[in-house]
Structure formats: C-alpha cells, structure tokens
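# No letters, just coordinates:
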C-alpha cells in the first residue's frame, strides 16, 4: 500500500470515501465510511501516505492521522486544463444612472388649475395635455383683440372709398390734390393699425394656448406638485410635475487616467460596447454603447468621466441608481486563459503548478498580460495542453505527487453549524470519570432529596445520620 485517499462526500453526516492504491496506481479497495470508521481503517493499514482534500477540518485529520504514524499530504481538489478562447479586454467601473432628459413642467401663465390630466408614474408623450388653467380671462382678451381688428378693418374700408373719390376729383381739377394726399396717408395709417391688431390677436391666442399645460418631452411623470383647484403662477419654481425620460437612459462612470490612451484608441476604431450588471454583479441586465468621453481629467481624483447610453427596454435601470459597468475595449482572439486562482506569486514573479506525468506537479514561471477576479490571460510559460492546479495549495511544492479531484467531489457547505457528536468510547470514559468524581456528591444529593420527600416534621437534629436513622 503506497497511498490512501480520503474525499469528503457528505460532511453534514460525516460520510467520507476512502480508497487505497499501490505504487502503480491500482486501486486496492474503495469504501464509504464514517469518520470514526475511517480512523479505524487507517489504523489497520501499514505505514503509507494519506492524501486528502484541503478543507476546514484539515487540522483535525492531520493530527489524528499523524498519531497513527502515517504521512499526510493535502491534495488539490480541482484541476483545470488550459483554455484557448476569445477573451474580452474590458475595464470595470462603478457608475450612476441619469435620465437622458429631465424636464420640470411649469405654467407659463397665472391662473386657477382646473384639471390635472395625468396620474403619478404614468408614461406620457410629448404634446400630451397634463394640466389645464381656467381660460376665461385669456379668452376674453383674445375676443377683444379680434373685435378691435374688425373695427379697424371696417374703418379702413371706408377710408379707401374716400381716397378713390378724392383722387377722381383731383384728376378733374374739381378737388384739392392736398385733400387726396391726406386721405392716402390716412389709409396707410389704418392699414398699419390693422396689422397691429393682428399681432395682438396672435399674442392673445398664444397666451390662451398656455392655459393648457403640455408635456415638453416623452417620459414618465413623477409625483404631482400642485393639486387641482390651486392658483399657480408662471414664477413658481416647483412646477406641476417632473417628467423623466427613461428610454434610453444615460450612465456616467469614471476610469483611471492611465486607461485614457487605450480607450481613445479603441473608440477611434468604432463604437465600444458597455455592459451593465445587476445586483449580483454577474448577470448582464442591459448592453449599450459608449456615447461620450469628457475633455479633461478630474485633478482631484485623477479619473476621466465617460457616458454610455442604454436602451433600457425593461426599465431595469433607474435615474440615480448605482450600478457596475464593464467597458469592452478590445477582444483578444484565441487567448490562453486560466482561472485566476491558478496564478501564484513567488519571490521572482508569477508561476503556476502544472501537472505532468504520474500526477507530479512542477512550478513553471508564467507571464500574465491581463487578469481579473475570474480569469487570467497568459502570454508565455504554458501551453494549451497543460493542466494547472487551481485549489489545494497547502503543503504543495515543486515535485510533489498529487491526487486530482473532480467537480462532484467538492464538499458542500453547511447551512448552519452542526451539533458536535461524541464517540461511544468517549462517552463511556466521561461517564466513568463522572461516576468517580461526582459519586459522593450524588449520594449526598440523593439522601438529601430522600429527606425532603420522606420528612414531614421538623428538620432532624444534629445527631441525625441519614433519612432512615432513628434516635436510640
């Protein structure tokens, strides 16, 4: 027997899988045992190396197995091959959502609000009437301007007839030419007065139209600021309601100034895609494009502001909401990618444990070009056929022989702490110790309890020796 492996199957029930193999790797036995049974089985085995997964109980196993004289080696519980695939070069940042447009709907005239034609949170379109002001006063002004124009037009018509008569008299020398010229000037003056009347009508019509408050943009109405029946003024700053455009929606974020060059270079080639993530930080809830880059760096933070626009078809983004975004700067084709956990750091740089023949690991220096919390892009040091160690690095060194775990061997986490159980031998020992140490007090307690139960009179005197004793 050269090596025995222990794999946790169900830690909640203390069930483990144990199998032994000889020097050639041939499995000699495979058993599913409980923790106490595993220790008994190891005690019956000759001296060997015990390979086990690195877990929270590694210290316990190392102590118990060491007492039996076996060597303990923690084996990596998961190994991944090198992956050659497409890799996106992206920049992550925290962002805040802002409405593409936001308008406060105000009245342009003073008056009594007689109607509110929207509900709070309703989607409105540009030009929809959201409120109405009493138009009586402004309608009267309009009618007055129309009547004044009609009066001046009638006067103009009479003056033109008189001008024709005076011109005929002047032509036959039957009338004065001065009279004809005076009449001609009077007609021109009345014509200008009619034009002024028309301007007054247009002004009154515009003012009358302002009694209907319309939405300036399409969007979603907020909370109503003024109730029906109140007097509103054009000078009011609060307005009737605030309308916010949610589709599309803008997202502002900042990047360090060190990334300006590569972002500008990528933006010059075409539009850059931007992903926004949900609350879990993993799910992409919307994808948009970069629409603007600020023209200066904020000197207080050393960052550059950028703006992206998202369709927001399902209204998953909201103005003022904080989100995480990822700007896709470049796509690396056929990149060699490994999990970030496979890249270790030593005194001379980064390296990875590569599993070779007979499951013997060797440390190889690697060059990492890009890295995030999940993946690392390797420029040199590994090949596409290598297998790298991702977990279980405790007591792992160059030249060690390992046992490769599988996904289905990963121990499941406990929902809550388990009740600590004790073996039957320990319970017997504890019972014996308790009997030896606590025997006399228990006897005393039993006798005192008997006294309390059997004695109904006054307490016994100093000469009493027990509950059954009698005075001579």
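Alright, I've got the coordinates. Please read these numbers as outputs of a predicted model, since none were measured by experiment. Numbering: from 1, shown residues only.
# C-alpha from now on. contacts and neighbour counts both.
Will do.
# Skipping adjacent residues, who's closest to residue 231 in space?
residue 112 (4.3 Å; C-alpha to C-alpha, 6 or more residues apart in numbering).
# contacting residues around the one you found?
133, 134, 229, 230, 231, 232 (C-alpha atoms under 8 Å, 6 or more residues apart in numbering).
# at 10 Å what do you get?
Shown in contact with residue 112 (C-alpha atoms under 10 Å, 6 or more residues apart in numbering): 132, 133, 134, 135, 211, 228, 229, 230, 231, 232, 233.
# Filter these down to the ones in helices?
Taking DSSP state H, every one of the contacts of residue 112 sits outside helices.
# Quick one: buried ones out of those?
Among the contacts of residue 112, those scoring as buried are 132, 133, 134, 135, 211, 228, 232, 233 (criterion: 16 or more other C-alpha atoms under 10 Å).
# Between which two of those residues is the distance greatest?
Greatest spatial distance among the buried ones among the contacts of residue 112 (C-alpha to C-alpha): 135 and 228, at 14.8 Å.
# Second structure for comparison follows:
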C-alpha cells in the first residue's frame, strides 16, 4: 500500500515531535572545568617544613675555676671580636692551684695548640680546593656562553664553587675559635705563679668573633669550674636552612639542587642551594602517629643578606627542593587524575560526553603530572570530576584550567 504525501509528512512531524519530547526529558549536560593536554617542561620538587640556623655557633666556657661575676649581656647583644667582654672570673685561692691543676692546664694548652695546627692545615687544603673549583666554574661559564656544556654540568660546577666558598668560611671560623681557645688556656696557665697577687687578678674573657649573644647559660654570680659553659655566641648574618625530608625523598636529592624558601614572613621568596644531605636518618612521629625515617638537608642562602635581615636562628620556613627537571613531556593537571580499580584514570571530553580513559603516570609535582601513555597532545581532560560524572555522561565545558608548572 502506497502512503500519500500527506501521510508521510504527518509521520515525519510526529517523529520530530517525539524526538523533541524525549530530548526535553533528558537531564541537561553537567557543566565541567577542562584542561588541554600539553607538551612542556616539568620541575619535580619536594616541599617540607624547615628552620633557619646559624651556620657556626660557639659555646664559651670558663677556662679557670673561680667566682664568676654577674654577666650583664643579654640574648641578642652585639659583640666585637677581641673587644667585647663576655665574662670576668675571679680565680680560686692560690693554694687550690696545685701541681695537678697546672698539669691539667698544660694538657689543655697542648690540645688547643694541636687544634690550631689542624685547623690551619684544613684552611690550606680547602683554599686549594676553592681555587680549583673557581677555575672549573670559570671554564663552565665560558662553555655555557658557547652552548658547549649542559645546564646540569654548569650547575654542578657552580655548586662545587659555592660549596668550597662555604667550606673555607667554616674552616676559617674553626681556626679563629682554635686560636681563641689556645689564648684562653695559655692565659689560664699564667695564673699558676708564685705571686699570690697575680693569681688573684680577675680573668677577663673577650669575644673571639664578631657576632651576637645567642644564649646566656650562667647569668648570676656563682662559682664555676674549668669547662663550665657560660654563653653561646654566633653570627646571625651567616644563616643556613635545615629541612628534614623523608628518607625516600632524600635519596633523590643531590648537592647543588635549587631550593625555594617561602612562607618565612617576607614579601618575596628566597633562594638557596643544597650543600649537604646528612648521611644519618632519624625517626620522627608524624601528626598521624606514623613513625617516619627523615633526613636533614642543609642549604645555603643565595640572596644578599640584606633581603632577610629579619630572619634569626631557629625561625620556621618552608622549602621547595628541586629534584629533577623533565623537558618535552605530556602534562595534565593533578586535579584531572583519580583512581579507578586501583589504576590511574582521567575523563576526556569527546563529542560532548565524558570518556573514562586509563593513563600511565610518570613524575609529578604539586600541580602537574607527566603522562607516559593513554593521552595525546591537544586532547581535553576534565579537572575536578565529581561523582555525578561517569563514562558517557553528557557534559558542557565552562572554563579551562592551566595552572603554572
């Protein structure tokens, strides 16, 4: 039976009306934020809390026994080497300074003299290393200008030069302290004389370095014996950063790695460089009650000291340590990733619908992840997917998320 033209038109209109009715009953597409799969560089970092500390501290102890006069110095007071008076001790009565005490004093002199000799030899050795590191860094600078050296080799040469400079500074401090201890012990030995008046002269201790008072252990007048701690001194201008990281992260950190210091209270972040990763780990209980093995990473500031004059010893900071930099890799935001059946997945956007897509994840940092399989450059993924979205769900993109890498 042949259908008339009017019947066919009526049927088509009926089908169209039915389609419109069905479509109107479907739920509207879910609005989603999306991001484009890009190819770029990824800097892998570790972020942990840390604290500042004065690189070199020294505890000043009593070189002789006697009565300590009240120490008027306060924490934070400025000191000038060889000028500022740290403490005054009235030595014990001459009859208490017997032959045994004299022998002990001579032994301390011999030990201090040996310390001076060792520190001088160390300074000489480090000076040779510094000269070599400086020459290597100068060559690396020339090669870098000619693009004849990798960034990693250039950074390694720069780190070696910087580390040698810091080592020489530390060795110089150790030598000054050794010389101070030798002078103190020699002066103490001169108290053992036959002249009672000479033995009763007050013993004055001057500051061995220019810096500040960090702590006062004995403030009130009291009787002290040799080696009794009196004060702790140091130079707050010579700060370093101590950051404790998980031991699993510490094995990936190399000396010379860049460190970004933020949340320290200043307006701008500071820059530092890893000098040493301590060889021994320690156990620390996390806020969740889990025992963790952690390692201290020590870094030196690179910015001029004028930029962080308000920082002191033991101040809290946050450190972001660079572990690795990957170039020319596929990247997506971490917010697009989720676990499904124990594997990483994303939801891609195809023809207005969400498509469940398994992916293989490589390295990650705080914002982005490297994708080694499952996606192509230019594809669109859904970020912050809610539990309302499943494979095949109709979606409508409303914005594009592209945070910094």
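Thanks, I have it. This structure is a prediction, so every number in the text was calculated from the model and none was measured.
# May I have the TM-score of the superposed chains?
TM-score of the superposed chains, computed with TM-score structural alignment, normalised by the length of the second structure, equals 0.53; 274 aligned residues with a C-alpha RMSD of 4.4 Å.
# quick one: what helix or strand has the residue nearest to residue 231 of the first structure in it?
strand 111-116 (DSSP states H and E).
# same deal with residue 180 of the first structure?
helix 177-209.
# Could you do residue 38 of the first structure as well?
Using DSSP H and E, residue 38 of the first structure sits in helix 35-43.
# what about that helix, distance to the chain center?
How far helix 35-43 of the first structure lies from its chain's middle: 48 Å, per C-alpha atoms, centre = their mean, to the nearest Å.
# mind listing what's buried in it?
In helix 35-43 of the first structure, counting by 16+ other C-alpha under 10 Å, buried: 35, 38, 42.
# ok, which stretches of the stretch 301-450 of the first structure are strands?
303-310, 322-339, 344-346, 349-355, 361-365, 367-371, 375-380, 387-389 (DSSP state E, counting those that start in this stretch).
# now the ones you listed as a markdown table including distance to residue 432 of the first structure and mean neighbour count?
Converted to a markdown table, these look like this (distance: least, C-alpha to C-alpha, whole Å; neighbours: other C-alpha atoms under 10 Å):
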| stretch | distance to residue 432 of the first structure | mean neighbour count |
| --- | --- | --- |
| strand 303-310 | 72 | 20 |
| strand 322-339 | 54 | 19 |
| strand 344-346 | 52 | 13 |
| strand 349-355 | 52 | 20 |
| strand 361-365 | 51 | 17 |
| strand 367-371 | 60 | 15 |
| strand 375-380 | 58 | 18 |
| strand 387-389 | 49 | 24 |
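# Present the ones you listed as CSV; the columns should include distance to residue 76 of the first structure.
Compiled in CSV, the strands of the stretch 301-450 of the first structure are given as follows (distance: least, C-alpha to C-alpha, whole Å):
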stretch, distance to residue 76 of the first structure
strand 303-310, 41
strand 322-339, 14
strand 344-346, 14
strand 349-355, 11
strand 361-365, 11
strand 367-371, 22
strand 375-380, 19
strand 387-389, 7
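# quick one: which of the ones you listed is nearest residue 47 of the first structure?
strand 361-365 (23.5 Å).
# Pretty sure residue 363 of the second structure sits against residue 46.
No. Applying C-alpha atoms under 10 Å as the test, residue 363 of the second structure and residue 46 come out as separate, 12.0 Å apart.
# what helices or strands is the helix or strand where residue 161 of the second structure lies leaning on?
Per DSSP H and E, residue 161 of the second structure falls inside helix 151-189. Where contact means 3 or more C-alpha pairs under 10 Å, 6 or more residues apart in numbering; DSSP states H and E, helix 151-189 of the second structure is packed against strand 57-61, helix 99-145, strand 203-206, strand 270-277, strand 291-301.
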